[in-house]
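Asks: The following comprises the amino acid sequence and a computationally predicted model.
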Amino acid sequence: MQLRIEDMTCGGCAKSVTAAITSVDPNAKVEANPAARTVKVVTSASGARILKVLEQAGYPATVS
């Protein structure tokens, strides 16, 4: 799943995004690119669940 996260602008943001995703699926593979404001996620969790946890963490995302 490829996500666009407009509010992810730095490495600290990327860490927070990664932590939010791995709180739902500890085995998720997360590649965050703050410069492009994109995240690639390989997870067994549902897309809706990932989007919800990111919203709760303050990083609303859209599927791109």
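Replies: All right, it came through fine. Numbering: from 1, shown residues only.

Asks: make it CA atoms for all contacts and neighbour counts henceforth
Replies: Will do.

Asks: Hmm, V41 is touching V30, no?
Replies: Yes. Using C-alpha atoms under 8 Å, V41 is in contact with V30, at 4.7 Å.

Asks: Quick check: buried residues in the top helix by length along the chain?
Replies: Ranked by residue count under DSSP state H, the longest helix found in the chain is helix 11-24. Of all the residues in helix 11-24, those buried under the rule 16 or more other C-alpha atoms under 10 Å are C13, A14, S16, V17, T18, A19, A20, I21, T22, V24.

Asks: then this one, side by side with the first:
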Amino acid sequence: MVLQYQVPDMTCGHCVKTITGAVTAAVPGAAVEADVANHRVTVTGTDDKFAVENAIRDAGYSPTPA
């Protein structure tokens, strides 16, 4: 399954690193791809939308399903 989120407050490489770390810690085995220019995060390897979205929020960002 592919989960995609718009994260308008993801603006730099540090944001990507923080979000990636948060998601992979919350959902081991998940793979995270981030497109800073389009503010989009794509997560594969899980179908747990709740855990992924909460991990991004807990890291300080504002995800909305894309």
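Replies: The structure has been received and is ready for your questions. For clarity, every value in this text was computed on a predicted model and none was experimentally measured.

Asks: What's the TM-score once they're superposed?
Replies: Here the TM-score for the pair of chains, by TM-score structural alignment, normalised by the length of the first structure, is 0.90; 64 aligned residues with a C-alpha RMSD of 1.1 Å.

Asks: thinking again about what came up before, could you dump the buried residues of helix 11-24 of the first structure to a markdown table with distance to D7 of the first structure?
Replies: What follows is the buried residues of helix 11-24 of the first structure, written out as a markdown table (distance: C-alpha to C-alpha, whole Å):
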| residue | distance to D7 of the first structure |
| --- | --- |
| C13 | 8 |
| A14 | 10 |
| S16 | 11 |
| V17 | 10 |
| T18 | 14 |
| A19 | 15 |
| A20 | 14 |
| I21 | 15 |
| T22 | 19 |
| V24 | 20 |
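
Asks: Let me know the closest of those residues to Y59 of the first structure.
Replies: Nearest to Y59 of the first structure out of those is V17 (C-alpha to C-alpha; 7.1 Å).

Asks: Run a quick check on the closest one versus Y59, I expect a contact.
Replies: Yes. In this structure, V17 of the first structure is within contact of Y59 by C-alpha under 8 Å, at 7.1 Å.

Asks: Mutual contacts of those two, please.
Replies: M8 (C-alpha atoms under 8 Å, 6 or more residues apart in numbering).

Asks: Could you give the separation of the longest helix of the first structure from the chain centroid?
Replies: What separates the centre of helix 11-24 of the first structure from the centre of its chain is 6 Å, taken as C-alpha atoms, centre = their mean, to the nearest Å.
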